[in-house]
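Q: I'd like to go over a predicted model; first the sequence, then the structure.
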Amino acid sequence: MIRLSILLFFTLLACTSSPEPVTHFYDWKKELNQLSSSPLSVKKTVILDGSTEVIDSVQVDLKKEWALFEEADLNKPAYALSYRDESTQGLVQYTLKKGEDLPVRSFKIELDSLGRPSTVAFEISSENLIYSTSKTLTMHINAGRVVSYTISGSQALRWFSTPTRYSVRGVALY
């Protein structure tokens, strides 16, 4: 009888569906997955410490190219109380509260008249005793399609080097 009860208990546990993850903030990860679902060819400009390279018409792996944009997703349980909601009509904006130490410093999405993202801007930075990094990510979107994106920033070992500055700009070719 006890074995049967235990078996029924575990069977019921296995059959229950897991709840959807709680979304405290704008669901940027869902939006980014939708934007990156179709292949995209871009004209790419890469700048590293002043040296520029232009790559014409390259089809990019958007999951890899936009990995840093995914880093800006705020819907992690530990982040739930760490940001001030400064959103207004047509603008989704979160800013890291004073005293908090999380990588995403600011999160800003301007929405078009249909409630879709039109301009996205994130500031991400982190530092410790060894290094410091800062990144600014922007994306321009028109009618649900990416027009351009920029990833720029710097990184440095604290006492051993001058900062390495970089920028990647992609302009969609439709």
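A: Sure, I can see it.

Q: Only C-alpha atoms from now on, for both contacts and neighbour counts.
A: OK.

Q: Determine how far the longest helix seen in the chain lies from the middle of the whole chain.
A: In the chain, assigned by DSSP state H, the helix with the most residues is helix 2-15. Mean-position distance between helix 2-15 and its chain equals 41 Å (Cα atoms, centre = their mean, to the nearest Å).

Q: tell me which residues in that helix are buried?
A: For helix 2-15, burial by neighbour count (16 or more other Cα atoms under 10 Å) applies to no residue.

Q: dropping in the other structure now:
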Amino acid sequence: MKLKYLISSLTLLWWLAACTDISNDRDSNEPAYFPIKEFTEVAVEKAYGKKLVKEVNINGQKDRTTTSPTEEEWLQELSFFLDADINRPALAQSYQTQRSESTLVHELKEGEKGKVKKMTVKYLEGNVKEVSFRSETKNPFYTSQTRGVLIFHSESGKLDQYSVENIQEVVFSRPNKVIISASIIE
């Protein structure tokens, strides 16, 4: 009887230790793909307090503004990049990755479902120089294609410019094209 109790106790302790090790390993793992959401949030923190010169072109009608966005407004400005995050458990095996010294590319595998079709990160001397993505949403009545680019200053590493191009097509309507081009100034 004591032997059964001892074996059961040791088995339970071994099992608990094994579970603890697994959860610790999972916490220490790096994201499977480039962490665009976290990277954009850091860029927002660095851009806070700076001026934003933005041109918005909606179907050929241009509007140019200069503002000093709050941190919340910066997050709204860069929401397309926050939404382009592909580090989700459901997408863990959905992208093929190609690496070189100057480029990292995540491309959606054929047959996989994901809004972001391609993400490219360009490096210059080990620092991120540019992050771009291409996404697409389709259903029988609606199509939306978005391209976005974040460009970083080569010396300071801070966000220098960004652009977003979005084309929306709804059945029985003319396509709607929005292009946002912006520069960040000290």
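A: Yep, that arrived. Computed from a predicted model, the values in this text were never measured in an experiment.

Q: what do we get in structure 1 for residue 185 of structure 2?
A: Residue mapping for residue 185 of structure 2 onto structure 1 gives residue 173, with TM-score structural alignment as the criterion.

Q: State the next helix or strand along the chain beyond the longest helix of structure 1.
A: Where DSSP states H and E defines the elements, the next helix or strand beyond helix 2-15 of structure 1 is helix 28-35.

Q: Can you name every helix or strand that that following helix contacts?
A: Helix 28-35 of structure 1 sits against helix 67-71, with contacts defined as 3 or more Cα pairs under 8 Å, 6 or more residues apart in numbering; DSSP states H and E.

Q: ranges for the helices of structure 2?
A: With DSSP H as the criterion, structure 2 has helices spanning 2-28, 36-47, 71-77, 79-83.

Q: List the buried residues of the last one.
A: It refers to helix 79-83 of structure 2. 80, 81, 82.

Q: how close does it sit to structure 1?
A: With mean Cα distance after the TM-score superposition for structure 1, helix 79-83 of structure 2 departs from structure 1 by a mean of 0.8 Å once superposed.

Q: Could you tell me where that helix falls in structure 1?
A: Counting by TM-score structural alignment, helix 79-83 of structure 2 corresponds to residues 67-71.

Q: What of stretch 51-58 of structure 2?
A: Using TM-score structural alignment, stretch 51-58 of structure 2 corresponds to residues 41-48 of structure 1.

Q: now that stretch, how far from the centre of its chain.
A: 19 Å.

Q: Stretch 54-74 of structure 2 too?
A: The answer for stretch 54-74 of structure 2 is 21 Å, by Cα atoms, centre = their mean.

Q: Please list the residues outside it that contact it.
A: The contact list for stretch 54-74 of structure 2 (Cα atoms under 8 Å, 6 or more residues apart in numbering) reads 44-45, 47-53, 176-183.

Q: same check, this time on stretch 84-103 of structure 1
A: 26, 82-83, 104-113, 115, 124-126.

Q: can you do 6 Å?
A: By Cα atoms under 6 Å, 6 or more residues apart in numbering, the surrounding residues in contact with stretch 84-103 of structure 1 are 82, 83, 105, 106, 107, 108, 109, 110, 111, 124, 125, 126.

Q: Same check on stretch 8-17 of structure 1?
A: By Cα under 6 Å, 6+ apart, no residue outside stretch 8-17 of structure 1 reaches it.

Q: which residues touch the equivalent of residue 123 of structure 1 over in structure 2?
A: Aligning on TM-score structural alignment places residue 123 of structure 1 opposite residue 134 in structure 2. The contact partners of residue 134 of structure 2, taken as Cα under 6 Å, 6+ apart, are 116, 117, 118, 146, 147.

Q: Can you name the two of those that sit furthest apart?
A: 118 and 146 (10.9 Å; Cα to Cα).

Q: if we can go back for a sec, in TSV, list the helices of structure 2 along with distance to residue 107 of structure 2.
A: As requested, those are exported to TSV (distance: least, Cα to Cα, whole Å):
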stretch	distance to residue 107 of structure 2
helix 2-28	24
helix 36-47	14
helix 71-77	25
helix 79-83	16
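
Q: Identify whichever of the ones you listed lies nearest to residue 164 of structure 2.
A: helix 79-83 (7.8 Å).

Q: could you say what helices and strands the closest one packs with?
A: With contacts defined as 3 or more Cα pairs under 6 Å, 6 or more residues apart in numbering; DSSP states H and E, helix 79-83 of structure 2 has no packing partner among the helices and strands.

Q: just how off-centre is it within its chain?
A: On Cα atoms, centre = their mean, the centre of helix 79-83 of structure 2 falls 6 Å from that of its chain.

Q: Thanks a lot, see you next time.
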